[in-house]
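K.L.:
got a predicted structure here, sequence first:
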Amino acid sequence: MTTVCLSANTLYYPEGGGHRWVYLNWALGLLAAGCDVFWLEGVDPATSDDDVRWLVERLAADIAPYGLEDRIALWSYADDGDDYDAPAGRPMEGILDADLLLNFAYGMPDRVVQRFRHSALIDIDPGLLQLWLSRGELTVAPHDVWFTTGETVASGSSSIPDTGRMWIYTPPAVCVDAWPVHCAPDQGPYSTLTHWWDDEVFWDGESRDNSKRVSFRPYLGLPREAGIALEIACDLPEDDEDVSLLRANGWRVSSGVAVAGSASAYQQYIRASRGEFACVKPSCLWFANAWVSDRTLCYLATGRPAVVQHTGASSVLPDRSGLLRFRTPQEAAALLNEAESDYDRHSREARALVEAHFDARGVAMSVLERALP
């Protein structure tokens, strides 16, 4: 049996149910592929033992339904972290003979990566990670294999900076068994979950806002133009002026933590939706990275059509079949109505798309074949 240590990055964001699912889908795919799986998290040395125990308890509660609660191990960011005596989880020493470190934590120190026999990094920020690396804004330890979830990163057919690494494309993953088709509510909204703000990025000679706020503003009038209920679950406080602006234009706005503060709540929120409507970070458009969100895959797996912003030419992503990709507000309104007018077909095609290209078991097996000698 192949043993894989999956290094996630969720410990300090216990209220991020959707963020937890990014890594949980991969872990479940590895399990379905017949692997023995351990869940690794990095610990800031400034965190007290009591806080570490509480954070691990929150993580364990989220992944317990899938039998992973006793598979957690911790490593430390401290310079002398090799001697870290974790107050919770398994000791690292017991899992260092794993066949593969599958690493999503860009900041994992070289001394930790090198303790494993084989290592592979998964890039889930295609375009941005390469930009950070090319400018020296981020240092990532050497890995044996470099995977990316951006199609055009690996193809070299975009403006994404060259980092001197050989990037291999892998689709993002969704565990279709954990996300079965679920009957959609007739009156449910087309929803999405997002962070509203993000950092500025220096690109093409200028500093640019890379927030979802910028992306959604051209679509403020969409609920009325399309005549379809749209909802955003985000991290804005109730009294924020953007909440008032969204609601004044017909949007429903809810708290992301309130509706998706755990892995199970996140799943329930998506099931209560009729579909997804989402804009991407502006950087996805600058880079044309042909990326699709793991969140969108969860909607699709559940049989929810997803109307999302176009991120570039793709050999995998359709434009009007379960996944409907728009470039303008007018096109977004038309595609929302197209999804509604032939809902059952788009629902079937949504599920078929993830089964064909994003099923976590198949994705995991493909990664293992390329990452292990």
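P.N.:
Now that the structure is in, tell me what you want to look at. Please read these numbers as outputs of a predicted model, since none were measured by experiment.
K.L.:
switch to C-alpha atoms for all contacts and neighbour counts from now on
P.N.:
Will do.
K.L.:
show me the contacts for I72.
P.N.:
Contact analysis of I72 by Cα atoms under 8 Å, 6 or more residues apart in numbering lists 38-41, 56, 60, 89-90.
K.L.:
need those residues in JSON lines (columns: distance to H195).
P.N.:
Listed next are those as JSON lines, based on distance: Cα to Cα, whole Å:
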{"residue": "F38", "distance to H195": "29"}
{"residue": "W39", "distance to H195": "25"}
{"residue": "L40", "distance to H195": "25"}
{"residue": "E41", "distance to H195": "22"}
{"residue": "V56", "distance to H195": "24"}
{"residue": "A60", "distance to H195": "24"}
{"residue": "G89", "distance to H195": "30"}
{"residue": "R90", "distance to H195": "32"}
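K.L.:
so where do the strands sit in the stretch 251-373 of the chain?
P.N.:
252-255, 275-278, 306-309, 320-321, 323-326 (DSSP state E, counting those that start in this stretch).
K.L.:
now those strands in TSV, with distance to I122?
P.N.:
Putting those into TSV (distance: least, Cα to Cα, whole Å) gives the following:
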stretch	distance to I122
strand 252-255	29
strand 275-278	23
strand 306-309	23
strand 320-321	28
strand 323-326	24
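K.L.:
need those strands in CSV with mean neighbour count and distance to I160, can you?
P.N.:
Formatted as CSV, the strands of the stretch 251-373 of the chain follow (neighbours: other Cα atoms under 10 Å; distance: least, Cα to Cα, whole Å):
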stretch, mean neighbour count, distance to I160
strand 252-255, 18, 34
strand 275-278, 27, 23
strand 306-309, 27, 19
strand 320-321, 18, 26
strand 323-326, 24, 21
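K.L.:
how about the ones you listed, which one is nearest E340?
P.N.:
Ranking the strands of the stretch 251-373 of the chain by their distance to E340 (criterion: Cα to Cα) puts strand 275-278 first, at 9.4 Å.
K.L.:
the structure to be compared is supplied as follows:
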Amino acid sequence: MATIVLNSFVIRHPVGGVLSNNLQFLTGLERLGHEVYLLEKAGYEQSCFDPELRVSGDDCSCGFRRIGDLLGRHGLTGRWGFVSADDTYHGLTRQQVDDVWARTDLFIDRGLHRSWDDEAAEVPITVLMDPDPGFRQVKLANDLDRGRAVPHYDAYYTYGHNIGTPRSSAPTAGVTWRPLFHPIDTALYEPTINPASDAPCTTVMNWSPLENVTYGGVTYGMKDVQFPAFADLAALVDLPMEIAVDGRNIPAEDLRERGWSVVAALEVASSYDDYHAYLAGSLAEFSVVKEVYSGMNVGWFSDRSAAYLAHGRPVIVQHNGICHHLPTGEGLFEVHTVDEAADAIDQVRAEPERHALAARRIAEQYLDTDVVLRRFLNELGLSESNNSGGGR
């Protein structure tokens, strides 16, 4: 058994999708027989978002409640710790956190937070987990051009399966990137094989969450510059099309005039339970991708789409090269144009059970935590039969 520390941005932003994608790692690693902890630092003042009050500040009590409840429901009570901006420890005490670090075998940094650099310095294996393929590599490459070194980790993983291959134009910043699907613990979810007759096609998204990036003279944006190519989709299909969206400058009225239902993501998917209920109650997911994903053909597949598949909900996603790594055409469709998207939705409507079963099958065979995380640990030399268990 290995002791594994996961660092993320979840207690500071405890909304449904973020809670869900972190839970998959925690339950998945625990299910493989390891002792796993979520450790997080505020890092800076005003870093805590409260989705109930919809304010940001230094008070992370909403995050404490939500992560404590969620982990407790899944047999992980006492497996989280948070350090506030004023250096106050929550969840695990300072001594307990120190004790965890003293025996940690693997540190996973989900997003180059670097808030635990000192504590992780003597951990045998450190891993950077890149959640935004293309964006991360461009920023690191641009930093290199400015004379800034790439932060050191023992291994670098990305959700972009084409990164570092001829299929993608994304830079590597001199790093060997290993591909990883975002895992989904399918044991946690019962698939919905026969959705309601009026179930909408949905997604949960942020309109423009990150700053644009420029590489090689080309500027890449967010979903806000991708969605217009599919804005007429709602008028081409005979079923409700809905986006649960947050972010800046959302053209909600224009989208509604084009036939879309537009709801606030925080209204329908703020909590972990609401988020999964929303996904499970959909006919399917339709989603565009960030411009850098398609522009650099990174081969990305989201944790949200993995959750749709686990619920037995088919996924129609904008093309960015994932078809080389997951089976498409049944339960999962990768589309270039609005007409292709409309055709895929029509196929799902015509044979909902067939595509529901295929969706769940993809989740189980390719994305399940047992498949993804077992391979991940084996690549790092931390298989069940070869764990150091000794930390430092």
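P.N.:
That came through fine. Computed from a predicted structure; not experimentally measured.
K.L.:
that older thread, identify the farthest-apart pair in the contacts of I72 of structure 1.
P.N.:
F38 and V56 (13.7 Å).
K.L.:
mind checking which of the contacts of I72 of structure 1 are in helices?
P.N.:
56, 60 (DSSP state H).
K.L.:
closest one to T296 of structure 1 out of the contacts of I72 of structure 1, please.
P.N.:
Nearest to T296 of structure 1, judged by Cα to Cα, of these is W39 at 23.5 Å.
K.L.:
from L297 of structure 1, how far out is that closest one?
P.N.:
According to Cα to Cα, to the nearest Å, W39 of structure 1 stands 22 Å off from L297 of structure 1.
K.L.:
which residue in structure 1 lines up with V348 of structure 2?
P.N.:
Structural alignment (TM-score structural alignment) places V348 of structure 2 against A339 in structure 1.
K.L.:
roughly how far apart are its match and G322 of structure 1?
P.N.:
Distance from A339 of structure 1 to G322 of structure 1, by Cα to Cα: 8 Å.
K.L.:
quick one: which of those two has more around it?
P.N.:
Neighbours per residue, other Cα atoms under 10 Å: of A339 of structure 1 and G322, the larger number sits with G322, 28 against 23.
K.L.:
need the counterpart of the more buried one in structure 2.
P.N.:
Counting by TM-score structural alignment, G322 of structure 1 corresponds to G331 in structure 2.
K.L.:
touching, that match and V315? I think so.
P.N.:
Yes. Counting by Cα atoms under 8 Å, G331 of structure 2 touches V315, with 6.4 Å between them.
K.L.:
can you check which residues contact both of these two?
P.N.:
Joint contacts of G331 of structure 2 and V315 (Cα under 8 Å, 6+ apart) are 309, 359.
K.L.:
could you confirm S115 of structure 2 falls within a strand?
P.N.:
No. Counting by DSSP: H, G, I helix; E, B strand; the rest coil, S115 of structure 2 is not part of a strand but coil.
K.L.:
count the neighbours of it for me.
P.N.:
17.
K.L.:
likewise for A358 of structure 2?
P.N.:
A358 of structure 2 has 22 neighbouring residues, counting by other Cα under 10 Å.
K.L.:
which residue is the nearest non-sequential neighbour of it?
P.N.:
G331 (4.7 Å; Cα to Cα, 6 or more residues apart in numbering).
K.L.:
so where's the longest helix in structure 2?
P.N.:
In structure 2, assigned by DSSP H, the helix with the most residues is helix 16-31.
K.L.:
and L144 of structure 2, what does it touch?
P.N.:
Contacts of L144 of structure 2 by Cα under 8 Å, 6+ apart are 150, 173.
K.L.:
spell out the secondary structure type for it.
P.N.:
Three-state assignment for L144 of structure 2 (three-state DSSP): helix.
K.L.:
what's the distance between it and V175 of structure 2?
P.N.:
Distance from L144 of structure 2 to V175 of structure 2, by Cα to Cα: 11 Å.
K.L.:
repeat for P133 of structure 2
P.N.:
P133 of structure 2 is 13 Å from V175 of structure 2, by Cα to Cα.
K.L.:
looking at those two, which is more packed in?
P.N.:
P133 (23 against 16).
K.L.:
any idea what that one aligns with in structure 1?
P.N.:
By TM-score structural alignment, P133 of structure 2 lines up with P126 in structure 1.
K.L.:
apart from its chain neighbours, what residue comes closest to its match?
P.N.:
G150 (5.0 Å).
K.L.:
isn't the one you found right next to A290, touching?
P.N.:
Yes. Using Cα under 8 Å, G150 of structure 1 is in contact with A290, at 5.9 Å.
K.L.:
the two: which is more packed in?
P.N.:
The neighbour comparison of G150 of structure 1 against A290 (other Cα under 10 Å) goes to G150, with 28 against 22.
K.L.:
to which residue of structure 2 is the more buried one aligned?
P.N.:
Under TM-score structural alignment, G150 of structure 1 pairs with G160 in structure 2.
K.L.:
which residues does that match contact?
P.N.:
Contacts of G160 of structure 2 (Cα under 8 Å, 6+ apart): 132-134, 179-180, 298-301.
K.L.:
in a markdown table: those residues, plus distance to T219 of structure 2.
P.N.:
Shown next, in a markdown table, are the contacts of G160 of structure 2 (distance: Cα to Cα, whole Å):
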| residue | distance to T219 of structure 2 |
| --- | --- |
| D132 | 16 |
| P133 | 15 |
| G134 | 12 |
| P179 | 24 |
| L180 | 26 |
| V298 | 16 |
| G299 | 19 |
| W300 | 19 |
| F301 | 22 |
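K.L.:
leaving out chain neighbours, which residue sits closest to the spatially most central residue of structure 2?
P.N.:
With distances taken as Cα atoms, centre = their mean, D303 lies nearest the centre of structure 2, 4.0 Å away. Of all residues not flanking D303 of structure 2 in the chain, H182 sits nearest, at 5.4 Å (Cα to Cα, 6+ apart).
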